[in-house]
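A.B. asks: Return atomic coordinates for the entry below.
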Amino acid sequence: MKRIFQLVGLIAIALLSGVAAAQPAVNRAGVVVRFGNGEVVTACVEFSEPSISGLELLERSGLPVISQQSSIGAAVCKIGREGCDYPATSCFCARDQQGRAVYWAFYRREAGGWRYSNLGASSVRVSDGDLHGWAWGPGDASGGAVPPHLELADVCRSEAAEAATIAPTATAAPTTTPPPAATAAPTATAAPTTTPPPAATATPTAMAAPTTTPPPAATATPTATAAPTTTPPPAATAAPTATPPPATGTAGQWLGFAALAALLIGGIVVAATNQRMRGTN
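C.D. replies: A predicted model of the protein is given here:
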């Protein structure tokens, strides 16, 4: 069983080695372009061929290029927006105030400096690690405008440097917290503008209800108190005119005295009778 695992491992290693060998090697070369206004554009070009021409390197940088073939190789007439529109014009159509030619000077980076190339770009071979420079300006067959002093490391960063720079960009993800879009949330805070409280303050208009206060009508109840004006009780007080009750009152008093006297007499009679009965016994 152990041998089977070892055999499987060897097969896997062989397959991985074959895949790695099948992948072409990636070469890198750099391009530095300086325009007449001082603007600098750089590009890092990858290629799988053992080598390419200097013109191919420039064309693969992504910049529009117009060139003219010659016996010493292709001359570059225009890069991007600057240069001569060959064949509508001469490849060296531009002149300065002193009558000198203004053209694209071609350089190769060697030993930490720029070396002017007397050959056209199509006649120069580019290998892994090479750096070419182009500059627009006045000059002659021995030299012209010079590109800025850059090295290949400034144009083509190593894989380790790229990984290091990628990591910070990945950490920059927090800056994408839409939270500038969900802080698209600060606009949501405009909800306070929908605060109908001002409408609620219109409740003072509801306070105008006092204007409809019929209580004054209720105060008309004093008119109801005018009922005393209809107080016939004074007419009832006219009863003194019919004051014969005092006479009836005196008659009642006499009848009371008479009844009391009768009771007293009756009591005396009963007492006397009882005494007699006791005497006879």
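A.B. asks: all contacts plus neighbour counts: C-alpha atoms, from now on.
C.D. replies: Will do.
A.B. asks: OK, contacts around Ser53?
C.D. replies: With contacts taken as CA atoms under 8 Å, 6 or more residues apart in numbering, Ser53 has the following neighbours: Ala121, Ser122, Ser123, Val124, Arg125, Val126.
A.B. asks: show me where the stretch 101-250 of the chain has helices.
C.D. replies: Secondary structure of the stretch 101-250 of the chain (DSSP state H, counting those that start in this stretch): helices at 152-155, 159-171, 197-200, 203-206, 215-218, 221-224, 233-236, 245-280.
A.B. asks: which of these is buried the deepest?
C.D. replies: Here the criterion is mean neighbour count by mean count of other CA atoms under 10 Å, and of those the winner is helix 152-155, at a mean of 16.
A.B. asks: Work out the gap between it and the centre of the chain.
C.D. replies: 39 Å (CA atoms, centre = their mean, to the nearest Å).
A.B. asks: and this one, so I can compare the two:
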Amino acid sequence: MKRVFRTVLLLFLLFLGAIGPSFAQEEHQAALVVDFGDGRVLVRVVSFAEDTISGVDLLRRSGLEVAMVSGGVGTAICAIEGVGCPPTPQECFCACQGGTCRYWAYFHLRDGEWVYAGRGAADRRLGDGDVDGWVWGDGKSPPPLRTWEEIRAASRALPPIGPSVPGTLPPAPAFSPGRASPVPATPLPSPAPSLSRPSPTVPAEAPSPPGGTPAGAFPLASALAWGVTVFLLLGLAFWIRRRR
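C.D. replies: This is a model prediction of the structure:
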């Protein structure tokens, strides 16, 4: 009988050790506000287990269609939801070839105000409650100002972006010249009335997508299975003891 209880106790301790790291991880949230410059504004709230994630990770995990290229000098965002140019070094900056320039201007929400980003999305670190904004334009106008509560409410009210979800944006159209979004990972200049044409020096190699389940996370289904197993074993041991 003592052997049965020792076995059950060992299984229970193994169960606690397996799920401990999972319960110790606190879920964090950061938000994304995307202004297409034509009246459309999309809001997404992204949950993550890490302490911080990069601005590029926030875009990737938002469910939005994002086209980008990266290399030794950083990451360039070429298009969001089809607004932009093909993700190649030669074409990613096609809207900044004349006297005017339209691109995906990058902002951070700080102390209730939008601040133009001083560095690229790859270098940006977001923690719990942080907000990033992207605007398709000349860099002078920030996204619409919203509180964290308004952002979360808007995110819950919208279905995930996807070509098969009714009521969302249609599939991304073919890229056309005059729609681009250069956002390098190196420090960005302050917005100016006239932006010079950027130099497309980013290699064509695209970054690999982030992993699914964070390292150390214990799947909920496995935790439940372990819990049921331990409960049944405890019940069996109690029944055997009562029978004797």
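A.B. asks: And the TM-score between these chains?
C.D. replies: Remark: TM-score between the superposed chains equals 0.51 [TM-score structural alignment, normalised by the length of structure 2]; 141 aligned residues with a CA RMSD of 2.9 Å.
A.B. asks: re earlier: just the ones in strands from the contacts of Ser53 of structure 1, please.
C.D. replies: Under the assignment DSSP state E, these contribute Arg125, Val126 to strands.
A.B. asks: Pretty sure Pro89 of structure 2 sits against Ala67.
C.D. replies: No - contact criterion CA atoms under 8 Å: Pro89 of structure 2 and Ala67 do not qualify, at 11.8 Å.
A.B. asks: Any buried residues in stretch 32-50 of structure 1, and which?
C.D. replies: Within stretch 32-50 of structure 1, the residues that count as buried by 16 or more other CA atoms under 10 Å are Val32, Val33, Arg34, Phe35, Gly36, Thr42, Ala43, Cys44, Val45, Glu46, Phe47.
A.B. asks: Now for those: which two are most distant?
C.D. replies: Gly36 and Phe47 (29.1 Å; CA to CA).
A.B. asks: His132 of structure 1 is nearest to which of the helices of the stretch 101-250 of structure 1?
C.D. replies: Judging the helices of the stretch 101-250 of structure 1 by CA to CA, what sits closest to His132 of structure 1 is helix 152-155, at 9.2 Å.
A.B. asks: Reduced to three states, what does Phe93 of structure 2 come out as?
C.D. replies: Following DSSP: H, G, I helix; E, B strand; the rest coil, the label given to Phe93 of structure 2 is coil.
A.B. asks: ah, wrong one, I meant Glu49 of structure 1
C.D. replies: coil.
A.B. asks: Next, work out how far apart Pro198 of structure 1 and Ala163 of structure 1 are.
C.D. replies: 58 Å (CA to CA, to the nearest Å).
A.B. asks: just Thr42 of structure 1 next, same as before
C.D. replies: Taking CA to CA, one finds Thr42 of structure 1 at 20 Å from Ala163 of structure 1.
A.B. asks: Equivalent analysis for Gly256 of structure 1, please.
C.D. replies: Counting by CA to CA, the gap from Gly256 of structure 1 to Ala163 of structure 1 is 137 Å.
A.B. asks: re the thing from before, just the buried residues of the contacts of Ser53 of structure 1.
C.D. replies: Using 16+ other CA under 10 Å, the buried ones in the contacts of Ser53 of structure 1 are Ala121, Ser122, Val124, Val126.
A.B. asks: ok, which stretches of the stretch 1-150 of structure 1 are strands?
C.D. replies: 27-34, 40-47, 52-53, 65-68, 75-79, 82-83, 94-95, 101-110, 113-116, 125-126, 131-139 (DSSP state E, counting those that start in this stretch).
A.B. asks: my guess is Glu91 of structure 2 contacts Ala79, does it?
C.D. replies: No - counting by CA under 8 Å, Ala79 is not a contact partner of Glu91 of structure 2; they are 11.0 Å apart.
A.B. asks: Which residues are in contact with each of these two?
C.D. replies: Cys85.
A.B. asks: re earlier: columns distance to Ile4 of structure 1 on top of the helices of the stretch 101-250 of structure 1, output as JSON lines?
C.D. replies: Shown next, in JSON lines, are those (distance: least, CA to CA, whole Å):
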{"stretch": "helix 152-155", "distance to Ile4 of structure 1": "48"}
{"stretch": "helix 159-171", "distance to Ile4 of structure 1": "38"}
{"stretch": "helix 197-200", "distance to Ile4 of structure 1": "81"}
{"stretch": "helix 203-206", "distance to Ile4 of structure 1": "90"}
{"stretch": "helix 215-218", "distance to Ile4 of structure 1": "108"}
{"stretch": "helix 221-224", "distance to Ile4 of structure 1": "117"}
{"stretch": "helix 233-236", "distance to Ile4 of structure 1": "134"}
{"stretch": "helix 245-280", "distance to Ile4 of structure 1": "146"}
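A.B. asks: Of these, give the one that comes closest to Ala25 of structure 1.
C.D. replies: helix 159-171 (14.3 Å).
A.B. asks: so can I have CSV of the buried ones among the contacts of Ser53 of structure 1 showing distance to Ala101 of structure 1?
C.D. replies: CSV is the format used below for these (distance: CA to CA, whole Å):
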residue, distance to Ala101 of structure 1
Ala121, 19
Ser122, 21
Val124, 23
Val126, 27
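A.B. asks: May I see the strands of the stretch 1-150 of structure 1 arranged in TSV, with distance to Leu16 of structure 1 as well?
C.D. replies: Listed next are the strands of the stretch 1-150 of structure 1 as TSV, based on distance: least, CA to CA, whole Å:
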stretch	distance to Leu16 of structure 1
strand 27-34	22
strand 40-47	23
strand 52-53	29
strand 65-68	41
strand 75-79	44
strand 82-83	49
strand 94-95	57
strand 101-110	38
strand 113-116	42
strand 125-126	31
strand 131-139	34
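A.B. asks: Sounds good, over and out.
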